[in-house]
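A.B. asks: model this:
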Amino acid sequence: MKILLCQINPIVGDIEGNTKKIIEIVKSHREAKVLIFPELAICGYPPKDLLFQKDFIAAIDRAIDKIAKEVEDSFVIVGAPTKSHHVSKLFNSAIIFHQGKIEKIIHKTLLPSYDVFDENRYFVPSPAREVVTIEGINFGISICEDIWNINNDENAMYDINVLDELYSKGARVFINLSASPYHYTKLETQRLKVLKDAAIKFGVPVIYVNQVGGNDELIFDGNSTVVSSSGKIKAKANEFEEDIVEVELENIDKMPEIEIHEDISWIKKALVLGIKDYFEKTGAAKKAVVGLSGGIDSSVVCCLAVEALGRENVLGVSMPSRYSSEHSIKDAKILAENLGIEFRVYPIEDVFRAYLRMFNLSETPLQDLAEENIQARIRGNILMFISNRENRLVLTTGNKSELAVGYCTLYGDMAGGLAVISDLPKMLVYELAKYINREREIIPHSVLVKPPSAELRPNQKDTDSLPPYEVLDPILVAYIEDLKSVDEIVQMGYPRELVLKIIRMVERSEYKRRQAAPGLKVTSKAFGTGRRMPIAQRWV
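C.D. replies: Predicted structure coming up:
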């Protein structure tokens, strides 16, 4: 039995385009017996509150009818929302098409409501688990979260074990339609373990089909996978791109084993895809503008933008002030030359002086926080002027460490349309920069070795306001991503007063993050929809 894993990049809301893509694959692979598409492939994932719009659901119903008419002898399994018994909620379903009609509909049972997921808002769980028989073989079809709850131990999030029920009803091949977003190390440390554990526990092959592509802050890595009954990886679709994988069901155990190793290159691929799809899917702009300070963050963002959009579509802008060092201006220029992008220089001194005359009644600086921030805001205004006039999207360059503790300026360096590295801790930014330079020096070496500085006052360094990033980052990861308590972080070897200071900085900066541009998620816990903290609170 020939089975196709159809790893596609659906656009949320582009029901017509997604349906056309599905039908084209079906038509060009009529020889396959089973074709499997990802979770909610017809409407794209996550559709969020579009699911509350009646016209949206009606368009999905029409798309389902259209797909059914194109299916002949194959069994085509496609994810889509379908109507439920609930007045305002739907089922998250896998629709099985065969010979011009709907053969069966399987509904998702386990609805995640943690991190970036909010499926209970839109869907009701399946009331029962059913096996689907195709040419005498019993398939247990599940949807994304359904496969993650396999052990039923004290840490289980759900009372229902979907795979247990499917196996007890005769399933001898598991199929999982998924829309599982990416974060660094997730594939190796979590997802593959889940798939292997399921295969080994039940002694059946597992066929997992994931979507790929960037949708707002979420990036989907694809990596659709076939696991043998002994828990060996036998086939895998490409990461971060559309792909179709063909397997013969009877030969899965005989196929050679595949090893998968994730490294920093995957973060680069994820961010490039996130930028590319954000531009293509929003359609707001085709070109980008990046403020180049000569620092590590803006250098990395600019490199990623060039790879995602092409050098002809990226503009680098240097906006030196009286506090900008000569080496920073030079480093920005060299980077632009190395990338082959357009580069402009707009000094901000005259505008800064005008502010000093207005508020200081002279051009003598007081060197307080207001003067530091106004420089960042002048730069933000210049970038937004270029954005408006030239229809370029501003890519912000702040990293996760800065955003966490509020070491950033509202309406200044935070101004823009997409925060490319807002989920990348500073030390990981350095690691990514070194990877970018692996074959030749694109980012000037001096950028990688000089002390980080905002250059908003004389001889300023980040360590004037923050602990060294080698100290700050592990504390932030422990608190934000690992959800460790103060005591647990102190037990890692950090002074209690330092830990408390950093945690207070994190929570007191929530109001800034609430106004930030959407950022691309590449860690297990990103700011935004995955971390919903109150602004007005007194817990810390």
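
A.B. asks: CA atoms for contacts and neighbours, from now on please.
C.D. replies: OK.

A.B. asks: now the helices for the stretch 101-250 of the chain?
C.D. replies: Along the stretch 101-250 of the chain, counting by DSSP state H, counting those that start in this stretch, helices occupy 162-168, 186, 192-202.

A.B. asks: likewise the stretch 251-400 of the chain?
C.D. replies: Going by DSSP H, counting those that start in this stretch, the stretch 251-400 of the chain shows helices at 264-282, 296-309, 326-339, 349-360, 369-390, 400-405.

A.B. asks: flag every buried residue along the fourth one.
C.D. replies: Within helix 349-360, the residues that qualify as buried by neighbour count (16 or more other CA atoms under 10 Å) are 349, 352, 353, 355, 356.

A.B. asks: just put those in CSV and tack on distance to residue 383.
C.D. replies: As requested, those are exported to CSV (distance: CA to CA, whole Å):
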residue, distance to residue 383
349, 16
352, 16
353, 19
355, 18
356, 21
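
A.B. asks: and which of the residues you listed is nearest to residue 143?
C.D. replies: residue 352 (56.1 Å; CA to CA).

A.B. asks: was I right to think the closest one contacts residue 373?
C.D. replies: No. Counting by CA atoms under 8 Å, residue 352 does not reach residue 373; the two are 10.8 Å apart.

A.B. asks: what's the overlap in contacts for these two?
C.D. replies: Jointly contacting residue 352 and residue 373 under the rule CA atoms under 8 Å, 6 or more residues apart in numbering is no residue at all.

A.B. asks: circling back: the helices of the stretch 101-250 of the chain into TSV, with extra columns for mean neighbour count and distance to residue 510?
C.D. replies: Formatted as TSV, these follow (neighbours: other CA atoms under 10 Å; distance: least, CA to CA, whole Å):
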stretch	mean neighbour count	distance to residue 510
helix 162-168	20	38
helix 186	17	26
helix 192-202	20	34
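
A.B. asks: please identify which of the ones you listed is closest to residue 518.
C.D. replies: Closest among the helices of the stretch 101-250 of the chain, using CA to CA: helix 186, at 21.5 Å.

A.B. asks: to check against the first, give me the structure of this:
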Amino acid sequence: MRIAISQINPTVGDLRGNTKLILRDISRAKDRNAQIIIFPELALIGYPPKDLLLKPRVIKQCADLVEHIAQSCTGITAFIGYPIASPKGAGHLLQNAVAVCADGQIQNHHVKTLLPNYDVFDERRYFEPADTPTLTTIDNQNLGISICEDLWNEHDVFERPLYHLNPVDQLVDFGADILINAAASPYVLGKHEFRLNLMRHVARKHHKPIVYCNQVGGNDELVFDGNSCVINASGEIIAHAKDFEEDLLIADLPDKNSENDRLEGRIEQPKTGLNSVYHALTLGLRDYVRKCGFTKIVLGLSGGIDSALTCAIAVDAIGKENVIGIGMPSRYSSDGSVSDAEILASNLGIDFHVIPIEQAHTALESMLTDLFKDTQQGVTEENIQARIRGNVMMSISNKFGALLVTTGNKSEMAVGYCTLYGDMCGGFSVLCDVPKTMVYDLSRWINDSPDSPLLKQYNLPVIPVDTITKPPSAELRPDQKDQDSLPDYEILDEIVERYVEKEQSAAHIIDETDFDKDIVLRMVRLIDLNEYKRRQAAPGLKITGRAFGFGRRMPIAQRYDNRWSVGD
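C.D. replies: Below is the predicted model of the structure:
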């Protein structure tokens, strides 16, 4: 059986545009003599559609479009993900389904059983689950269709499965010969290696091949890495699509009675480690700009490593001719910071402008002199500079219609080492889920790795060496260094990872590390206190297992104290 896997990049809500992508690949699959073609989960509306699903007109339009697409399904069977009205008399109004389209019409539907309701997923808000699995038979082969999460409940793989049912086991019990999973599985560093191990385990367990089709592209905070693939009944990869770009993968599966289980197809090698993180960030930014209708990016260049890395990614994402850098030196800016920003801009070939803020800084201080008299100078005065810069950047963004991209990293966002209405101003954040230590690692990778697209393009290390080697500083007071206020970033990043991603308590972190107790308690307290800042931050890309944003829903007005224990 020849199977086509359509790894498309849908735009959420763009029903006409997504329909064109689907029809395009149906035509291409026919040209390749494919018998069936698989599309990702909710391919027609894009994932995640969120509360677009609450609009009755959207559901009606989806239904009409799938009927229209089905008319093109002659000589091929297409499996198309979209939301359908639930036939149940109670519960939610919708189901997450895959339509089986053949002979010019919709033949039947497969409905998702497991509805995730954790991290960035909120499917129980909208959907009713399937009651029983169903099969589709083509050329005497029974196809068992599951949808994304349905594959992720293997009791031998997960320490504590989230669901009582295992839909894949049910499909095999019903007589499935081939297991197909239509997915919209977001990128997380290291996740695809886990996916492959999961699919290999399931294939060997049931001695059935698995066909996996994943969405690709960026939709708001989420990046989808593609990496669609086919695993044979022996658990071997026999076909693998590209990652981080659209692809149409063709695979030939043997007949269920065939002894030949080693058919070969095109196998693309997936990116790993920093290479995958870099491409996820680049794709996520490119698609956010494109799908929101922007053509240009503007960002502040301070000579620091965060803005340098963000600028480099922006250039790769949308081209140097579409990136504008702004330097805004103050009385506390070092000569090296200004020159490092200029070197970066020159290396990348972007438009760069210097707008000193001293005049505005002096004027604002003068305006506040009477009110602030008899008070001690401190963070308030430092933040004036950041807020002047924020005002300048928003003005440039408004004037030229360019997306203002912020440059803060996860470490800073965690503990509030950033200024509301200052450096936090902007429409999108590239590094908000990238820890500071990884910022350094990515910058070195861009400069030195043979896999670096920018090193290949420019044939030189684009990020200035001094930017990477000098101590990080906000430069809001004389000789300021980040470590005046924060522990070493290696320590801070591990505390953030343990507390935010792994949900470890402060006491647990203190017991398991040799970190100073007072530092751990202070950092954990800062993470809790600064939820109000993060709630007002620009949306940004998720690359770790737990990002700040809609996947971590913490109260702002709360008094939970990590230092307290029973008996105190």
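
A.B. asks: give me the TM-score for this pair.
C.D. replies: Put the two chains on top of each other and the TM-score (TM-score structural alignment, normalised by the length of the first structure) is 0.97; 538 aligned residues with a CA RMSD of 1.7 Å.

A.B. asks: and of the helices of the stretch 101-250 of the first structure, who's closest to residue 403 of the first structure?
C.D. replies: helix 186 (22.9 Å).

A.B. asks: what about the closest one, how far off from the second structure?
C.D. replies: With mean CA distance after the TM-score superposition for the first structure, helix 186 of the first structure departs from the second structure by a mean of 1.0 Å once superposed.

A.B. asks: what's the answer for stretch 496-504 of the first structure, then?
C.D. replies: Looks like 1.4 Å for stretch 496-504 of the first structure (mean CA distance after the TM-score superposition for the first structure).

A.B. asks: tell me the buried residues in that stretch?
C.D. replies: For stretch 496-504 of the first structure, by 16+ other CA under 10 Å, it's 499, 500, 502, 503.

A.B. asks: okay if I get those as TSV plus distance to residue 153 of the first structure and secondary structure?
C.D. replies: Output for these, formatted as TSV (distance: CA to CA, whole Å; DSSP: H, G, I helix; E, B strand; the rest coil):
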residue	distance to residue 153 of the first structure	secondary structure
499	33	helix
500	34	helix
502	35	helix
503	33	helix
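
A.B. asks: want to try a markdown table for the residues you listed, with distance to residue 301 of the first structure as columns?
C.D. replies: As requested, those are exported to a markdown table (distance: CA to CA, whole Å):
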| residue | distance to residue 301 of the first structure |
| --- | --- |
| 499 | 30 |
| 500 | 31 |
| 502 | 26 |
| 503 | 27 |
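
A.B. asks: between those residues, which sits nearest residue 72 of the first structure?
C.D. replies: Using CA to CA, those come closest to residue 72 of the first structure at residue 503, 59.0 Å.

A.B. asks: that closest one -> the second structure?
C.D. replies: Aligning on TM-score structural alignment places residue 503 of the first structure opposite residue 524 in the second structure.

A.B. asks: that match and residue 171 of the second structure, how far apart?
C.D. replies: 46 Å (CA to CA, to the nearest Å).

A.B. asks: same question, residue 496 of the second structure
C.D. replies: Residue 496 of the second structure is 41 Å from residue 171 of the second structure, by CA to CA.

A.B. asks: could you do residue 505 of the second structure as well?
C.D. replies: 41 Å.

A.B. asks: go on, residue 5 of the second structure?
C.D. replies: From residue 5 of the second structure to residue 171 of the second structure the distance is 20 Å (CA to CA).

A.B. asks: got it, and residue 94 of the second structure?
C.D. replies: 22 Å.

A.B. asks: cool, and residue 491 of the second structure?
C.D. replies: 47 Å.

A.B. asks: next one: residue 74 of the second structure
C.D. replies: Following CA to CA, the distance that separates residue 74 of the second structure from residue 171 of the second structure is 27 Å.

A.B. asks: residue 438 of the second structure now?
C.D. replies: 42 Å.

A.B. asks: residue 140 of the second structure too?
C.D. replies: 16 Å.

A.B. asks: got it, and residue 164 of the second structure?
C.D. replies: In terms of CA to CA, residue 164 of the second structure sits 15 Å off from residue 171 of the second structure.

A.B. asks: re the thing from before, wait, which of the helices of the stretch 101-250 of the first structure is closest to residue 531 of the first structure?
C.D. replies: Among the helices of the stretch 101-250 of the first structure, helix 186 sits nearest to residue 531 of the first structure (CA to CA), with 17.9 Å.

A.B. asks: the closest one corresponds to what range in the second structure?
C.D. replies: The aligned range for helix 186 of the first structure is 191, by TM-score structural alignment.

A.B. asks: ditto for stretch 102-117 of the first structure
C.D. replies: Going by TM-score structural alignment, stretch 102-117 of the first structure sits over residues 106-121 in the second structure.

A.B. asks: neighbouring contacts of that stretch?
C.D. replies: Under CA under 8 Å, 6+ apart, the answer for stretch 106-121 of the second structure is 66-67, 70, 95-101, 122-124, 127, 129-131, 133-135, 145-147, 149-150, 163, 167, 546, 550-552.

A.B. asks: in ChimeraX, how would I select just the buried ones from those?
C.D. replies: Applying 16+ other CA under 10 Å to the contacts of stretch 106-121 of the second structure, the buried members can be selected in ChimeraX as follows:
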select :66,67,70,95,96,97,98,99,100,101,123,127,129,130,133,134,135,145,146,147,149,150,167,546,551
